[in-house]
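>>> Sequence and predicted structure are below.
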Amino acid sequence: MSSTLSPAPLLIPLQPEWLDRVVAVEAAAYTHPWTPGNFRDALASGYQAQMLVQGDRLLGYYVAMQVLDEVHLLNIAVAPDAQGQGCARLLLETLDHWSRLQSAKWLWLEVRASNTRARAIYERHGYRQVGERKRYYPVHHGERETAIIMSMPLYGPEP
């Protein structure tokens, strides 16, 4: 009897040839997903974008932008069939490490007020709510939802 081991997950730069898979995960994860053009623009702008892959399977990704001594997490998603397996934690840890290498002092993000699962993940990771943007995210039929602004300091060495 032989068993086939799955390859270990790898973090690699987000690459244009993976955009179809990225967009598919994005559409499965969000009610108002980024478009292929949003991802192409992020790559063209030189934003930090990493994918977590296992063989030819996309587990998740993030896109972040550095502004002076701050890094803003613009987008992060984990494929629905890979959720609950630590992928988000690994992506966030990778972002932390990269941000420290860039001498960033703070990480920032915005999350829908209704996305309690993501908010809990961010809080466990060390982010704290520092504000709100009322009526920021589109919901449907002209309605809008509050964005929760979260931040995490990156002072000192990695934990």
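Nice, thanks for sending it over.
>>> drop to CA atoms for contacts and neighbour counts, all remaining ones
Fine.
>>> For the spatially closest residue to Leu14 that is not a sequence neighbour, give me its contacts.
Distance criterion Cα to Cα, 6 or more residues apart in numbering; nearest residue to Leu14, sequence neighbours excluded, is Gln50 at 4.9 Å. Remark: with contacts taken as Cα atoms under 8 Å, 6 or more residues apart in numbering, Gln50 is in contact with Leu11, Ile12, Pro13, Leu14, Tyr61, Tyr62, Val63.
>>> Put this next to the previous one:
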Amino acid sequence: MAALRQMTRDDLAAVIEIERATFPADAWTEGMLRGELADQPRTRHYLVAEIEGRIVGYAGLAVAADQADVQTIAVYAEHRRAGIGSQLLTALLTEAARRRATRIFLEVRADNPGAKTMYTNFGFEAYGVRRGYYDDGTDAITMMRELDG
């Protein structure tokens, strides 16, 4: 398993590398990530996953009132299927519940069956499609899960 900790600005260079490797067609910019971190911890919660001191994944959550949104989860390809994505998602769900969210939402690329399976295994249910949501024209599947309150 990876060691999880709160993301800081010092992590941005490593996170940007993962972002570009994972989402080449629509990677977030450093400015976008800086903006997300600027709202941490007020409305955001970002984590990095480290193995032997190297950041291999990260995830982010937004929470407003009783609604939470998984902003992103990304893990280097060579570390996928090792439970790191699940570990990050578990931490986001825990934080959303701690902040008293009753529902958590996310979008997942329609062409990402591995991520869709992980979210389904965590109890997320698809409820819609956002046509052409991603920069390359790929649809997003919108998913939601009720949180125990």
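Structure received. Computed from a prediction, not measured in an experiment: that's the story for all the values here.
>>> The residue nearest to Leu14 of the first structure maps to what in the second structure?
The alignment partner of Gln50 of the first structure in the second structure, by TM-score structural alignment, is Leu47.
>>> Just among the contacts of Gln50 of the first structure, which is most surrounded?
Counting neighbours by other Cα atoms under 10 Å, the top entry in those is Tyr61, with 26 neighbours.
>>> Would you check that that one makes contact with Leu52?
Yes - using Cα atoms under 8 Å, Tyr61 of the first structure is in contact with Leu52, at 5.9 Å.
>>> Do you have the strands of the first structure handy? List them.
10-13, 48-54, 57-67, 70-78, 106-112, 128-138, 144-153 (DSSP state E).
>>> contacting residues for the residue lying closest to Leu19 of the first structure once chain neighbours are set aside?
Leaving aside its sequence neighbours, Leu19 of the first structure sits nearest to Pro36 (Cα to Cα, 6+ apart; 6.9 Å). Counting by Cα under 8 Å, 6+ apart, Pro36 of the first structure makes contact with Leu19, Asp20, Val23.
>>> Among those, which lie within helices?
Cross-referencing the contacts of Pro36 of the first structure against helices under DSSP state H gives Leu19, Asp20, Val23.
>>> what does Ala101 of the second structure align to in the first structure?
Looks like Ala101 of the second structure aligns to Ala104 there (TM-score structural alignment).
>>> same thing with Arg145 of the second structure?
That one, Arg145 of the second structure, aligns with Met152 by TM-score structural alignment.
>>> ok, that match touching Leu109?
No - look at Met152 of the first structure against Leu109 with Cα under 8 Å: they stay out of range, at 9.1 Å.
>>> Span of stretch 20-37 of the second structure from start to end?
Start-to-end span of stretch 20-37 of the second structure (Cα to Cα, to the nearest Å) is 18 Å.
>>> For that stretch, which residues meet the burial criterion?
Buried residues in stretch 20-37 of the second structure, counted by 16 or more other Cα atoms under 10 Å: Thr22, Ala27, Leu33, Glu36, Leu37.
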